[in-house]
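A.B. asks: Kindly return the folded structure for what I paste below:
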Amino acid sequence: MTASPGRSEHAERFTLLRPLLFTIAYEILGSATESDDVLQDSYLRWSQVDLSTVRDTKSYLAQLVTRQALNTLRADARRREDYVGPWLPEPLLLEDQDPSADVVLAESVSMAMLVLLETLSPDERAVFVLREVFGFDYDEIASAVDKSVPAVRQIAHRAREHVQARRRRFGPSTRNRTHVSRPSFWRPRPMATWRP
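C.D. replies: Okay, the predicted model is just below:
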């Protein structure tokens, strides 16, 4: 059984942007499993779209995935209210087979940032990720989260303030970092005296 030309075009465009779309979903949701589910749901919706009506595939798919992720996040918020303790993001294990995923993920936020993003509202999180991590324009973000551009700018401002308020202002000094990371008996030896 062969796929119709329209189906292969849908699949080709989606597959090309899949690493970006997965990263958007993962950074909004903090769960690889839920991100995969969002991508599957998004692809099913995408496969029904008339491609002649799509001006910018990247923006369209980012909008679709963002909305699906927000819906999932809002549904999860109800479940998380019953959970005792902090809700931690699911660690992401990379497969060595897809080098393009490494490029996208290199641009993504760290696990610590995902924990920090948990303190933002769903809209703040989506706007922050799309703007600060992926550099989307406010117009594109407004379309993705179904809000006006001024509202998105305000949400982005609030999200940045929340993130800045929770971020550590100062790290440990180099001396303290060295002291903590090296055992007390460790002393560097000059290379000339080193013996195996």
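A.B. asks: Could you use CA atoms for every contact and neighbour count after this?
C.D. replies: Will do.
A.B. asks: Helix or strand for the spatially closest residue to R160 that is not a sequence neighbour, just tell me which one.
C.D. replies: Distance criterion CA to CA, 6 or more residues apart in numbering; nearest residue to R160, sequence neighbours excluded, is F128 at 7.2 Å. Take DSSP states H and E as the rule and F128 turns out to sit in helix 122-128.
A.B. asks: what does that helix rub up against?
C.D. replies: Among residues not part of helix 122-128, those counted as contacts by CA atoms under 8 Å, 6 or more residues apart in numbering are 28, 66, 70, 73-74, 117-118, 141, 145, 152, 155-156, 158-160.
A.B. asks: What is the neighbour count of the residue nearest to R160?
C.D. replies: The local packing count at F128 equals 27, with neighbours defined by other CA atoms under 10 Å.
A.B. asks: likewise the one 10 residues further on?
C.D. replies: Each residue near Y138 was counted by other CA under 10 Å, and the total is 19.
A.B. asks: Look up how far R177 lies from it.
C.D. replies: When distance is defined by CA to CA, to the nearest Å, Y138 is 40 Å away from R177.
A.B. asks: To compare with the earlier structure, here is another sequence to fold:
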Amino acid sequence: MALIDVDQDTWQSEIRGCDKLSREINQLLSERSRELDTNSDNYARLSTKIRLRLKQFNVQISQLEQTQPISPITAEERERRFRDMESLKSCMVRLQSQFERRRGTQPAHEPSTSWENAGSTGEIRSHMRVLEEEQDRGLEALSKIVSRQKQIAETIDGELGNQNEILDDIAVRVDTTDENILTETRHVAVVDRKDSTCGYWTVIILLLIAIVCVWVI
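C.D. replies: The predicted structure follows:
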């Protein structure tokens, strides 16, 4: 029976849970975008559900990021998990941005931390500052993700450049070797012809000596 990697199976299960939650948030955002009256009860209800799901999504991402593998994992698995986390963070930033864009005309009676609890202009401004800070943190997180992706691309590009240099060097050496082989082949042919000529002259001289000897005798 094959052994099951419990740690990897748990990671995949948590990733699937995050993906399912992100799809649910996307669906709620789509439903809210079709709501024309931003002051309606349905719009307020959807906004509250989206806010709660976003908080849950953020908590799940944080917990997943802090999860340490039970057993050692390969470099490929570590890289794959890193890409999974980057994808989830990017998704969180995108969903939060979509939610905030639609909150520009937040209904006056939305529950939870909405405008109905802002009893004064100062509280409204304070609430807006909190929203702006959240958006700034989201943009900063997105900027870090883009920066890391750029570093990975630069590393891959550098590695490809090194491989191309190695291939070019091999091609030059192969060409040099071919030229050396052709040169040595020509030298061998010349030596072979010279050896054949010397043999012929040796036979002729021996024949002449034999003829002279016969005549003398």
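A.B. asks: Quantify their similarity with the TM-score.
C.D. replies: Between these two chains, after superposing, the TM-score reads 0.34 (TM-score structural alignment, normalised by the length of structure 1); 114 aligned residues with a CA RMSD of 5.4 Å.
A.B. asks: Walking through structure 2, point out its helices one by one.
C.D. replies: For structure 2, the helices identified by DSSP state H occupy 6-33, 41-66, 75-101, 121-216, in order along the chain.
A.B. asks: Any chance of those in JSON lines with mean neighbour count as columns?
C.D. replies: Formatted as JSON lines, the entries for those read as follows, by neighbours: other CA atoms under 10 Å:
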{"stretch": "helix 6-33", "mean neighbour count": "15"}
{"stretch": "helix 41-66", "mean neighbour count": "17"}
{"stretch": "helix 75-101", "mean neighbour count": "16"}
{"stretch": "helix 121-216", "mean neighbour count": "12"}
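A.B. asks: Packing partners of whichever strand or helix holds R7 of structure 1?
C.D. replies: With secondary structure defined by DSSP H and E, R7 of structure 1 is part of helix 5-29. Helix 5-29 of structure 1 is packed against helix 32-46, helix 57-81, helix 99-106, helix 122-128, with contacts defined by 3 or more CA pairs under 8 Å, 6 or more residues apart in numbering; DSSP states H and E.
A.B. asks: Mind checking what helix or strand follows the shortest one in sequence?
C.D. replies: Which is helix 122-128 of structure 1. Elements were assigned by DSSP H and E; along the chain past helix 122-128 of structure 1, the next helix or strand is helix 138-145.
A.B. asks: Need the contact partners of that next one.
C.D. replies: Helix 138-145 of structure 1 has contacts (CA under 8 Å, 6+ apart) with 59, 62-64, 66-67, 123, 126-127, 130-131, 148-149, 152-153.
A.B. asks: Then stretch 69-79 of structure 1?
C.D. replies: The set of residues external to stretch 69-79 of structure 1 that reach it, using CA under 8 Å, 6+ apart, is A25, I28, L29, E34, S35, V38, P122, D123, A126.
A.B. asks: Let me know whether the third one touches V38 as I believe.
C.D. replies: No. The pair L29 of structure 1 and V38 fails to qualify as a contact (CA atoms under 8 Å) at a distance of 9.6 Å.
A.B. asks: ok so, going back, now render the contacts of stretch 69-79 of structure 1 as CSV, adding neighbour count and distance to S8 of structure 1.
C.D. replies: Supplementary listing: the contacts of stretch 69-79 of structure 1 in CSV, determined by neighbours: other CA atoms under 10 Å; distance: CA to CA, whole Å:
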residue, neighbour count, distance to S8 of structure 1
A25, 29, 23
I28, 27, 28
L29, 28, 29
E34, 18, 25
S35, 24, 23
V38, 26, 20
P122, 21, 33
D123, 22, 33
A126, 28, 30
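A.B. asks: Now distance to R78 of structure 1 too, for those residues, in a markdown table please.
C.D. replies: Below are those laid out as a markdown table (distance: CA to CA, whole Å):
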| residue | distance to R78 of structure 1 |
| --- | --- |
| A25 | 19 |
| I28 | 16 |
| L29 | 14 |
| E34 | 15 |
| S35 | 18 |
| V38 | 18 |
| P122 | 12 |
| D123 | 15 |
| A126 | 18 |
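A.B. asks: Relative to P5 of structure 1, which of those residues is nearest.
C.D. replies: The shortest separation between P5 of structure 1 and any of those is 24.5 Å, and it belongs to V38 (by CA to CA).
A.B. asks: how close does that closest one sit to E27 of structure 1?
C.D. replies: Distance from V38 of structure 1 to E27 of structure 1, by CA to CA: 12 Å.
A.B. asks: Next: R80 of structure 1.
C.D. replies: Per CA to CA, R80 of structure 1 is found 17 Å from E27 of structure 1.
A.B. asks: quick one: which of these two has more around it?
C.D. replies: The residue with the greater number of neighbours, taking R80 of structure 1 and E27 and applying other CA under 10 Å, is E27; the counts read 27 against 14.
A.B. asks: From P5 of structure 1, how far off is the more buried one?
C.D. replies: According to CA to CA, E27 of structure 1 stands 33 Å off from P5 of structure 1.
A.B. asks: Check V163 of structure 1 too.
C.D. replies: When distance is defined by CA to CA, V163 of structure 1 is 46 Å away from P5 of structure 1.
A.B. asks: Now for E31 of structure 2: which residues touch it?
C.D. replies: With contacts taken as CA under 8 Å, 6+ apart, E31 of structure 2 has the following neighbours: L46.
A.B. asks: picking up where we left off before, among the helices and strands packed on helix 5-29 of structure 1, which comes closest to S181 of structure 1?
C.D. replies: Comparing these by their distance to S181 of structure 1 (CA to CA), the top pick is helix 99-106, with 25.1 Å.
A.B. asks: Thanks again, I'm all set now.
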